[in-house]
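structure for the following, please:
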Amino acid sequence: MRIIGGQYRRRLLDFSDGAGLRPTPDRVRETLFNWLGQDLPGWICLDLFAGSGALGFEAASRGADRVVMIERDLQAAGTLEKNRVVLGASQIDILRADALAWLANNRETFDLIFVDPPFDSGLAEAVLADLARHLKSGGYAYIEHGTHVVAPRGFIIHRSGRAGRSHFALLIKE
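All right, here's what the predicted structure looks like:
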């Protein structure tokens, strides 16, 4: 997996394919960050279901002040930590936890939350139901999963697209 923009641009990172990970493709990440305006200076981001870390590492590369990555799988979390060290990305915090349990107990708010759970898991709907309280006013949520994205109450769909079987959307908190 390679980072496509920012200070870590063109850096190649390893990811554990044993955990069934499918990093967000370069083309989709490029589209997302075009929608967001390329750079994220001062932003606080949350990468739930971090997996390969493609979205979180990309946000850090583009100037986010802090990126919190949540990953349950031990092997995937270890690879995330290895990549964080290789990049020298001290603005990234990697937490090994269940995303839903962590979210239920968290009181912090974020400028941007990435929600890209395991494909066809149905976990996106569970997260979307409680996402508004974790975003700052005017904050963004990026959703990627196997079905058409429907904006939950309190959000509007800013942009959306599809790549293969994956549907993705950038939501704005009203």
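
C-alpha from now on. contacts and neighbour counts both.
Will do.

for Val86, see how far away the residue nearest the centre of the chain is.
Central residue of the chain (Cα atoms, centre = their mean): Phe114, 2.9 Å from the mean position. Separation of Phe114 from Val86 (Cα to Cα, to the nearest Å): 22 Å.

now the other sequence, so there's something to compare against:
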Amino acid sequence: MRIIGGKLKGLRLNPPKNLPVRPTTDLAKEALFNILQNQIEFEGITVLDLFSGTGNISMEFASRYAEKVTSVDRSIHCVHYLKDASRQHGLTQIETFKADVFKYLAMETEQYDLIFADPPYDLDKIPTISKVVFERNLLKPDGLLIVEHQSMQNLANHPSFVEQRKYGHSSFSFFKHPTDEQ
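Model (predicted):
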């Protein structure tokens, strides 16, 4: 795993082997950030990283000068790793929370420019992530929700669905407020 852009470009991340994660591959992450680079200005955005795991995505956004990155994971080991790595590399805009993502979303009131969710692929509640985000109005009006999931899964039945991009066994589904230009 490595940071592919921004002030920490090229930094190799070496999380402990015992973390309960399935990190986004460098290939998929690079493709995702190439897409995003053409759609958003990273500097100054607020990001919510759900099921943050190693913090690979949180650190990528922070490296690209996101103003605030909120990372949520239920594993205390993942939260500690991300806190330590953020501190070590001066990424002070990353704030970590140990919490069940759905309980966190039920209580969250802040709106974000971008929400990224990388849940365990076997989680049966993946389709409810977009439902909860839009019901709770957690995206700013021009915000973007991205859910990483297995390519065979289809999340297109949500009214805010925009597109799905496939990268091998992984896919990214993109969601925006229905009133946005698509």
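
can you calculate the TM-score here?
The TM-score (TM-score structural alignment, normalised by the length of structure 1) is 0.91; 173 aligned residues with a Cα RMSD of 1.7 Å.

still on that earlier bit, how about the residue nearest to the centre of structure 1, what's its partner in structure 2?
In structure 2, the residue matched to Phe114 of structure 1 (TM-score structural alignment) is Phe116.

and Asp98 of structure 1, by the same measure?
Match for Asp98 of structure 1 (TM-score structural alignment): Asp100.

distance-wise, check the residue nearest to the centre of structure 1 relative to Phe168 of structure 1.
11 Å.

need the overlap of contacts for the two.
Tyr142, Ile143 (Cα atoms under 8 Å, 6 or more residues apart in numbering).

in the longest strand belonging to structure 2, what counts as buried?
Criterion DSSP state E: the longest strand present in structure 2 is strand 139-150. Residues Leu139, Gly143, Leu144, Leu145, Ile146, Val147, Glu148, His149, Gln150 are the ones in strand 139-150 of structure 2 that count as buried (16 or more other Cα atoms under 10 Å).

check contacts around the aligned residue in structure 1 for the first one.
Under the alignment defined by TM-score structural alignment, Leu139 of structure 2 corresponds to Leu135 in structure 1. Under the criterion of Cα under 8 Å, 6+ apart, the neighbours of Leu135 of structure 1 are Thr109, Phe110, Asp111, Leu112, Ile113, Ala141, Lys173.

Leu46 is in contact with the fourth one, correct?
Yes - contact status for Leu112 of structure 1 versus Leu46: in contact at 6.4 Å, counting by Cα atoms under 8 Å.

which one's the longest helix in structure 1?
helix 74-87 (DSSP state H).
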